[in-house]
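J.: sequence below, structure please.
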Amino acid sequence: MNSQPEFNLIVIGKRFQTDEDIREENKKNLEQGEKMFHLIENKACVGVITYLPQNPNDLHPWIGLLIIHKEHEKTGIGTLALKLLDDELAAQRIDKVRLCVQNGNDKGASFWQKNGFHKISEGLDQHHNPIAIYEKQK
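T.: Coordinates of the predicted model:
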């Protein structure tokens, strides 16, 4: 998480998270049923992708986070992780998935649009940040 300080700044308003911040956020998300996959390369974690099979707010599956360690950006790992998640969702007969992108996260918005997501609405995230909500139909 802390290899991407610009992302942290947009989402939580500070560049770096403590280990306790990360544990607490993960604990809350896992209690809601979120699934977390660590992206491993050469026995090292280089990223994380998470999804919530059924968001209690709209009952749709949501991607919660895709973050790649800064040293491994632009290597195709994010696209591969998304492909693997697409396969997982297809195996569960899930035909669409949503996610949010915080306003100002142009790099994130570009990635999701390149991977078939389109903006369907706007809102606020759990930190009260303005967001764009994206969806992809399978």
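
J.: only C-alpha atoms for contact and neighbour calcs from this point on.
T.: Will do.

J.: and residue 107, which helix or strand is it part of?
T.: For residue 107, the element it lies in under DSSP states H and E is helix 106-114.

J.: list the buried residues for the following helix or strand past that helix?
T.: Using DSSP H and E, the next helix or strand after helix 106-114 towards the C-terminus is strand 118-124. By 16 or more other CA atoms under 10 Å, the buried positions in strand 118-124 come out as 118, 119.

J.: so what touches the helix or strand following strand 118-124?
T.: Once the chain leaves strand 118-124, the next helix or strand it forms, by DSSP H and E, is strand 130-137. Under the contact criterion CA atoms under 8 Å, 6 or more residues apart in numbering, strand 130-137 has outside partners 95-103, 116-125.

J.: for the comparison step, fold the sequence that follows:
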Amino acid sequence: MPLQFVPVTKKDFPIIQSIFAENPHYVQLEDRIYLLSDDELEEEFLNADTISLLCIDGDDVLALIDYLPEHPTDHSTWIGLFIMSERLHRQGIGSMIYRMFHEQYLQDCPVIRLAVLPENVSGRRYWEHLDFRFERQGVSDCHQPVEVFLKINSSDDRMLK
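T.: As a prediction, this is how the structure comes out:
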């Protein structure tokens, strides 16, 4: 069975918890307490603003992706979370998943942005490898300093103004 992206449902909450549990370094960088409550998971992954997807290969969950199709201020698409099981890191699987996700969901988005915590060196390298470029310093919704990266999909640069 080929890789598929499926919408997150409430029944997926234990899987989401396990993905975070498999990434203690990221959880520490994010400075959040896990396990998240069902209410917190619902607020983060079942809200009306973002789209949350699991990337699956048969019965194996490979990644969790949460993205905002159109930011209310800059009108660009924002990837809020792209996290996969730590056992899959540094094998090219994340790049393959991102490229499939991009092809299926982001191909028509002129500008894609995301934020990386400054201490997340491997995350920064990952996004730079995928042609995302540093745009500016920023602050996350959780009031943490972040580095904003962007990728332009087309020659339409009106989104940058």
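
J.: TM-score of the superposed pair?
T.: Taking TM-score structural alignment, normalised by the length of structure 1 as the basis, the two superposed chains have a TM-score of 0.86; 133 aligned residues with a CA RMSD of 1.8 Å.

J.: so where is the helix holding residue 107 of structure 1 in structure 2?
T.: Counting by TM-score structural alignment, helix 106-114 of structure 1 falls onto residues 121-129 of structure 2.

J.: buried residues, the matching stretch. List them.
T.: Within stretch 121-129 of structure 2, the residues scored as buried using 16+ other CA under 10 Å are 123, 124, 126, 127.

J.: comparing it with structure 1, how large is the average distance?
T.: By mean CA distance after the TM-score superposition for structure 1, the fitted stretch 121-129 of structure 2 averages 0.3 Å away from its aligned residues in structure 1.

J.: how about the strands of structure 2, start to end?
T.: 4-7, 51-57, 60-68, 77-84, 111-116, 133-139, 145-152 (DSSP state E).

J.: let's have these in JSON lines, adding distance to residue 92 of structure 2.
T.: Putting those into JSON lines (distance: least, CA to CA, whole Å) gives the following:
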{"stretch": "strand 4-7", "distance to residue 92 of structure 2": "17"}
{"stretch": "strand 51-57", "distance to residue 92 of structure 2": "15"}
{"stretch": "strand 60-68", "distance to residue 92 of structure 2": "12"}
{"stretch": "strand 77-84", "distance to residue 92 of structure 2": "12"}
{"stretch": "strand 111-116", "distance to residue 92 of structure 2": "20"}
{"stretch": "strand 133-139", "distance to residue 92 of structure 2": "20"}
{"stretch": "strand 145-152", "distance to residue 92 of structure 2": "20"}
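
J.: between those, which gets nearest to residue 29 of structure 2?
T.: strand 111-116 (10.3 Å; CA to CA).

J.: what packs against the closest one?
T.: strand 77-84, strand 145-152 (3 or more CA pairs under 8 Å, 6 or more residues apart in numbering; DSSP states H and E).

J.: what's the last one aligned against in structure 1?
T.: The aligned range for strand 145-152 of structure 2 in structure 1 is 130-137, by TM-score structural alignment.

J.: the matching stretch vs structure 2, average distance?
T.: Looks like 0.4 Å for stretch 130-137 of structure 1 (mean CA distance after the TM-score superposition for structure 1).

J.: same question for that stretch: list its buried residues.
T.: Going by 16+ other CA under 10 Å, stretch 130-137 of structure 1 has these buried residues: 130, 131, 132, 133, 134, 135, 136.

J.: the aligned residue in structure 1 for residue 72 of structure 2: how many residues sit nearby?
T.: Mapped onto structure 1 by TM-score structural alignment, residue 72 of structure 2 lines up with residue 56. Per other CA atoms under 10 Å, the neighbour tally for residue 56 of structure 1 reads 10.

J.: try the one 10 residues further on
T.: Residues contacting residue 66 of structure 1 under the criterion other CA under 10 Å number 19.

J.: residue in structure 2 matching it?
T.: Match for residue 66 of structure 1 (TM-score structural alignment): residue 82.

J.: confirm for me that its match is in contact with residue 63.
T.: Yes - here residue 82 of structure 2 reaches residue 63: they are 7.0 Å apart, a contact under CA atoms under 8 Å.

J.: before I go, just wanted to say thanks for your time.
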